[in-house]
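J.: structure here, sequence nowhere to be found:
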């Protein structure tokens, strides 16, 4: 039994935060505006709206969904699983399986591997895969290192079974992890290991003038860039070797929409033509787990890709983790 991506939709919150177009850092990262969740608007709300848009498009009757996957680093609670809350809120069947997994910028590729496994092992036939993150709630307004970059968003992807489709409409995959880099992109306080305390809320100013406390998002941008520039080409080559393909066999490339400088550096290093390389972050920022599906469906609707195209998806970031896969477009 084969699996394929049947439909994708996404949701951006209404509130916008604009970057100064003349700012040197803005020009480097290429982000002009981000969408920011409201004070009482959470990642599960964004995921709900993305899923509702997908159902409203008549891609599928929600009664046919038999598994819900939810990728987020902005859960509603320690427990219960937010996917269970979304199952009830979306009106999905109680015979529908549901689980969260905590992963960021590589999460979409990891989620596709889980959905493929669920379908091709016979556990499910129609998987609703949601991604949503509200990094803005972790960002200190005086930390330009992250404030200029991250936007809030959610996506909804329908992965379905089709007996006439082979097992390569999604996959193969190349997944990897290097936990030595865990502290390069982290919210240090707020979990069980370091609960929030008065001390964790004390703000400090770093050597570059950025202000944050230990409940805020911290990112070592230079280290993340070096990791990406070194590891991602190696992982892509591993996928190509595994699948006995070359870059020329792919019609299009959708990388995690990190920022302009990073993407252009990798594109040039791999010698990928600009016309085959997705750039879809300028008006929404780095949307973490939602960046790949947003770019993927935007490119499809704008005519940059079409059904039958072979597309490489490349995720990388927090963890540190990476995920790369091939898909063949068959979007309804």
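T.: Yep, that arrived. From a predicted model like this one, the values you see are computed outputs, not experimental measurements.
J.: CA atoms for contacts and neighbours, from now on please.
T.: Will do.
J.: neighbours of the closest residue to residue 277 other than its chain neighbours, how many?
T.: Counting by CA to CA, 6 or more residues apart in numbering, residue 277 lies nearest to residue 253, which is 5.0 Å off, once chain neighbours are set aside. Neighbours of residue 253 under the rule other CA atoms under 10 Å: 24.
J.: next up, identify which helix or strand residue 253 is on.
T.: Applying DSSP states H and E as the criterion places residue 253 in strand 252-255.
J.: packing partners for that strand?
T.: helix 291-301, strand 310-317 (3 or more CA pairs under 8 Å, 6 or more residues apart in numbering; DSSP states H and E).
J.: and of those, who's closest to residue 165?
T.: Nearest to residue 165, of all the helices and strands packed on strand 252-255, is strand 310-317, at 14.4 Å by CA to CA.
J.: tell me how far the closest one is from the chain's mean position?
T.: Chain-centre distance of strand 310-317: 10 Å, with CA atoms, centre = their mean, to the nearest Å.
J.: tell me what that strand is packed against?
T.: helix 107-120, helix 221-243, strand 252-255, strand 321-328.
J.: quickly find the element holding the residue nearest to residue 8 when sequence neighbours are not counted.
T.: Leaving aside its sequence neighbours, residue 8 sits nearest to residue 157 (CA to CA, 6+ apart; 4.4 Å). Applying DSSP H and E as the criterion places residue 157 in strand 153-162.
J.: who are the packing partners of that strand?
T.: On a contact count with 3+ CA pairs under 8 Å, 6+ apart, strand 153-162 meets strand 2-11, helix 43-56, helix 107-120, strand 126-133, helix 291-301.
J.: state the distance from the most centrally placed residue in the chain to residue 208.
T.: Closest to where the C-alpha atoms of the chain average out (CA atoms, centre = their mean) is residue 289, at 1.7 Å. Distance of residue 289 to residue 208, computed by CA to CA, to the nearest Å: 28 Å.
J.: what does residue 276 give?
T.: Applying CA to CA to residue 276 and residue 208 gives a distance of 36 Å.
J.: putting a second one here so we can go through both:
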């Protein structure tokens, strides 16, 4: 019997510390109001990891929440996928550390992948391949980010947007439909528009890489900090997302009106509003809510799915389109049945 792939359960975890708009205004001596920040970003507050709390720690807590719900035992997991751009170490893989902490079987595969804003869609594609090839029956997909560790405290362009968080998703082999078509894409020409320039093998940390400089907008950062070219990311998003949405519709032989709900990577309200209007998606069928967590990168889509389920915006049987886009450049989309 040929199995299909189904999302069985989703849980998420957000760090205890929060950073509100009011905190940002005070710490950075901003001339903006809390309402102005919210109006542009859609964010009121972000969760920020402790100094010694890593993406691995967040991922473990999200996974423990999922496993403690009784839907799946640790012994049942055949493969662990961990998406992060903020690993504990260059090596070993964080997935191996998580595997140990969760006490998964020795014959359970475990691997990291570094993909960012489109990472959840890529993770679904990998899980689908593992399950539908017969290599695994249950795949635990974790996405966790602590971008706050890369952000300069005086960089308004990034500090207002990003928050830390993690999500755990259980994917299982099923006789019924669940995860439909998946499309991914890449264009490395935009790599330098969302990047931490120093710290890897290409550009190791040296004293000169730690020198902080102000840009033309007054944002302060060093080469060891996260840099984002907001206008270029925005242009890339408007160029790519409508095409990948249409690609999924064509593959599924559906029109946009036949999709019950849309959950995109929760980048910021400004981008999401423009995409919704460009695609002519009804407001009531489109999720925007990053007000209390900010942009959690690869974890944003699964967190949004769980929030939408809890809010009653989506229900069993609904056809939901998921779309991720950003750092790389990379993008992906898929159709799932709840």
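T.: Structure's in. What do you need? Note that the coordinates shown come from a computational prediction; the quantities given were computed from them, not determined experimentally.
J.: so after superposing, what's the score?
T.: The TM-score (TM-score structural alignment, normalised by the length of the first structure) is 0.97; 326 aligned residues with a CA RMSD of 0.9 Å.
J.: hmm, back to that, counterpart of the residue nearest to residue 277 of the first structure over in the second structure?
T.: In the second structure, the residue paired with residue 253 of the first structure is residue 262, using TM-score structural alignment.
J.: also residue 51 of the first structure?
T.: Counting by TM-score structural alignment, residue 51 of the first structure lines up with residue 63 in the second structure.
J.: residues near the residue nearest to that match when sequence neighbours are not counted, how many?
T.: Using CA to CA, 6+ apart and skipping the chain neighbours, the partner closest in space to residue 63 of the second structure is residue 168 (5.2 Å). Neighbour count for residue 168 of the second structure, taken as other CA under 10 Å: 30.
J.: what residue of the first structure matches up with residue 168 of the second structure?
T.: Under TM-score structural alignment, residue 168 of the second structure pairs with residue 156 in the first structure.
J.: what do we get in the first structure for residue 206 of the second structure?
T.: Mapped onto the first structure by TM-score structural alignment, residue 206 of the second structure lines up with residue 197.
J.: and that match, what element?
T.: Per DSSP H and E, there is no helix or strand for residue 197 of the first structure.
J.: of residue 276 and residue 208 of the first structure, who's got more company?
T.: Taking neighbours as other CA under 10 Å, residue 276 of the first structure and residue 208 compare with residue 276 leading, 16 against 9.
J.: so who does the more buried one touch?
T.: Counting by CA atoms under 8 Å, 6 or more residues apart in numbering, residue 276 of the first structure makes contact with 251, 252, 253.
J.: do the same with residue 14 of the first structure
T.: Shown here is residue 14 of the first structure, whose contacts under the criterion CA under 8 Å, 6+ apart are 35, 36, 37.
J.: again with residue 247 of the first structure
T.: Contacts of residue 247 of the first structure by CA under 8 Å, 6+ apart are 240, 272.
J.: same thing with residue 136 of the second structure?
T.: Residue 136 of the second structure neighbours (CA under 8 Å, 6+ apart): 78, 79, 130, 173.
J.: JSON lines for the residues you listed, including neighbour count and distance to residue 312 of the second structure?
T.: Formatted as JSON lines, the contacts of residue 136 of the second structure follow (neighbours: other CA atoms under 10 Å; distance: CA to CA, whole Å):
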{"residue": "78", "neighbour count": "22", "distance to residue 312 of the second structure": "31"}
{"residue": "79", "neighbour count": "24", "distance to residue 312 of the second structure": "31"}
{"residue": "130", "neighbour count": "19", "distance to residue 312 of the second structure": "31"}
{"residue": "173", "neighbour count": "24", "distance to residue 312 of the second structure": "26"}
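J.: what's the most distant pair in those?
T.: Within the contacts of residue 136 of the second structure, 79 and 173 form the most distant pair, 12.4 Å apart (CA to CA).
J.: intersection of neighbour lists for the two?
T.: 136, 138.
J.: re earlier: the helices and strands packed on strand 153-162 of the first structure: which one's closest to residue 30 of the first structure?
T.: The nearest among these, by CA to CA, is helix 291-301 at 14.7 Å.
J.: elements contacting that closest one?
T.: Here helix 291-301 of the first structure touches strand 2-11, strand 153-162, strand 252-255, going by 3+ CA pairs under 8 Å, 6+ apart.
J.: what residues sit buried inside that helix?
T.: Neighbour counts over helix 291-301 of the first structure (16 or more other CA atoms under 10 Å) mark 291, 292, 293, 294, 295, 296, 297, 298, 299 as buried.
J.: returning to what we had before: which stretch among the helices and strands packed on helix 291-301 of the first structure comes nearest residue 214 of the first structure?
T.: Residue 214 of the first structure sits nearest to strand 153-162 of all those, at 23.8 Å, using CA to CA.
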